[in-house]
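>>> coordinates only, sequence not included:
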């Protein structure tokens, strides 16, 4: 059976609208809301493993409310930046009130960063270190480090179905991927890739995520069947036609796809 991927958030670290900004995209996001973006997070539903989230950012409570959910059991964490873990405290509080424990899967160094900052989370959340490929229902999950530019590094997840070998990957925060880091991304059925700007104007050494033009060049090499861009800033206006290839698009809150 396929996995249903629901995009609960597709924004960059500041979200859209940015509180200080009055650009056309932010103003539209405040009114009709086409460009409103909560911080990046996806919800996975599959008969073989149930429900899992990737990341738990500062909009987690609002995202849970919108989805009509009162609890989530398991979360995969890409890295320990604020926009990807700030909701863990609220998740832990929900665990405490409900008398349940959550399970978070992350690389050992990511767990170390989180628990050093928030040691009390361990009372309510079991942090499971990823030591290599692991099984999630009918899927084998691989996790590997990717360059995150000026922000250091993050991790990507690749899901490969053990029955039919369909594969997809979630790589929300990366730039200047090395050949080794790109290798798991070739020939995917679906790639979810972070792209903040259409053409980012800032010096390359100050940046942390691909822009759309760079990502399109990368896709010519990787050749995924479909690509959805996430981690999108207020530079991208969904009302505009960017003339993207047919198999490439911008993810948005509420979008659901199956793999």
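Ah, there it is. As the structure is a computational prediction, the values presented were derived from the model and not from experiment.

>>> can we go C-alpha only for contacts and neighbour counts from here?
Noted.

>>> Can you show me the helices along the stretch 51-200 of the chain?
Along the stretch 51-200 of the chain, the segments classed as helices by DSSP state H, counting those that start in this stretch run 60-67, 82-85, 88-98, 108-117, 179-182.

>>> And the contacts of the third one?
If I follow you right, that is helix 88-98. 56-57, 61, 71, 101-102, 121, 124-125 (CA atoms under 8 Å, 6 or more residues apart in numbering).

>>> What segments of the stretch 51-200 of the chain are strands?
Assignment of strands within the stretch 51-200 of the chain using DSSP state E, counting those that start in this stretch yields the ranges 74-76, 102-106, 125-129, 134-136, 139-147, 153-161, 167-171, 190-194.

>>> Return the most buried member of these.
Of those, the one with the most neighbours on average (mean count of other CA atoms under 10 Å) is strand 190-194, at a mean of 25.

>>> Okay, one more to line up with it:
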């Protein structure tokens, strides 16, 4: 496989703006020790990552907490919004991006199914006669294994399975971001060769889930691709208190937290 597909021109800064599962943490109505914790690392917004090079700015997913997540950041344009899949906790904040229309169209990239569903759930953003103030959205269909070039960043979409639903993960240089994965086909593994920094989902330690990995699954996957540094995201309150959960993590795995910044060469 052509190694140039996995290179980029400058180092990457990755900010994990959200590391929580679909309901976030604290969970509504729950009084467990995690949901009552005062440790900010136990407070988890829905999963979003910001990837930045020297000249390019990309969001991965845009969940319903995006306004809160972006408010502390500089108000600058995004070159792309990558969408892993259509579930609400990953796309429910697209309308909140409307202020960024002052910089031009908001470019959303997803597979055919995701792009189709965005049109269906936000019909007021598409068509000939748009009302004033509507988000200016551009949908771009992407496919697994077809490289995408945004600014100085090269992106390789890959396919993983969210239960029985195929969704996208993204390889960017030596960094890979995968969320909501249950399984992955052997044919995808060559596209992850050489990944050094991996962000991947694991819902909790125990109790099997039909469409999400557990921590042991994530550890096995990280070892399988040879990642040097692995960060666990898309976590629910059942993971336990941050310090205790981190001590339980298998060797080489770290429990990610909201606001964590990763430097990827």
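Ah, there it is. Small disclaimer: the values here were computed from a predicted structure and weren't measured.

>>> Could you tell me the TM-score of the two chains?
Once superposed, chain against chain, the TM-score is 0.86 (TM-score structural alignment, normalised by the length of the first structure); 243 aligned residues with a CA RMSD of 2.0 Å.

>>> circling back to that earlier point, would you tell me which of the strands of the stretch 51-200 of the first structure gets closest to residue 21 of the first structure?
Of all these, it is strand 190-194 that lies closest to residue 21 of the first structure, at 21.7 Å by CA to CA.

>>> Pull up the aligned stretch in the second structure for the closest one.
Against the second structure, the aligned range for strand 190-194 of the first structure is residues 197-201 (TM-score structural alignment).

>>> Quick check: most distant residue from the centroid of the first structure.
residue 99 (28.1 Å; CA atoms, centre = their mean).

>>> Just list the residues touching that residue, thanks.
Residue 99 of the first structure neighbours (CA under 8 Å, 6+ apart): none.

>>> Between the contacts of helix 88-98 of the first structure, identify the one with the most neighbours.
residue 56 (28 neighbours; other CA atoms under 10 Å).

>>> Which position in the second structure pairs with that residue?
Residue 56 of the first structure maps onto residue 62 in the second structure, by TM-score structural alignment.

>>> how near is the closest residue to its match other than its chain neighbours to residue 64 of the second structure?
Nearest non-adjacent residue to residue 62 of the second structure, counting by CA to CA, 6 or more residues apart in numbering: residue 91, 4.8 Å away. Using CA to CA, to the nearest Å, residue 91 of the second structure is found at 7 Å from residue 64 of the second structure.

>>> thinking again about what came up before, need the helices of the stretch 51-200 of the first structure in CSV (columns: distance to residue 252 of the first structure).
As requested, these are exported to CSV (distance: least, CA to CA, whole Å):
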stretch, distance to residue 252 of the first structure
helix 60-67, 13
helix 82-85, 17
helix 88-98, 23
helix 108-117, 27
helix 179-182, 25
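
>>> How much space separates the closest residue to residue 189 of the first structure other than its chain neighbours from residue 245 of the first structure?
Spatial nearest neighbour of residue 189 of the first structure, excluding adjacent residues (CA to CA, 6+ apart): residue 225 at 4.7 Å. Taking CA to CA as the measure, residue 225 of the first structure falls 11 Å from residue 245 of the first structure.

>>> higher neighbour count, the two?
Shown here are residue 225 of the first structure and residue 245; by other CA under 10 Å, residue 225 has more neighbours (15 against 10).

>>> what about the more buried one, which SS state?
With DSSP: H, G, I helix; E, B strand; the rest coil as the basis, residue 225 of the first structure sits in coil.

>>> That one touches residue 186, doesn't it?
No. Shown here, residue 225 of the first structure and residue 186 do not form a contact pair, counting by CA atoms under 8 Å, at 10.0 Å.

>>> Could you find the counterpart of residue 15 of the second structure in the first structure?
In the first structure, residue 15 of the second structure lands on residue 6 (TM-score structural alignment).

>>> distance of that match from residue 130 of the first structure?
24 Å.

>>> what do you get for residue 217 of the first structure?
Here residue 217 of the first structure is placed at a distance of 31 Å from residue 130 of the first structure (CA to CA).

>>> hang on, the earlier thing: residue contacts, the closest residue to the match of residue 15 of the second structure other than its chain neighbours?
Once flanking residues are discounted, residue 6 of the first structure sits nearest to residue 256: 4.4 Å by CA to CA, 6+ apart. Applying CA under 8 Å, 6+ apart to residue 256 of the first structure gives the contacts 4-7.

>>> Let me know how buried residue 4 of the first structure is, in neighbour terms.
Using other CA under 10 Å, residue 4 of the first structure has 17 other residues around it.
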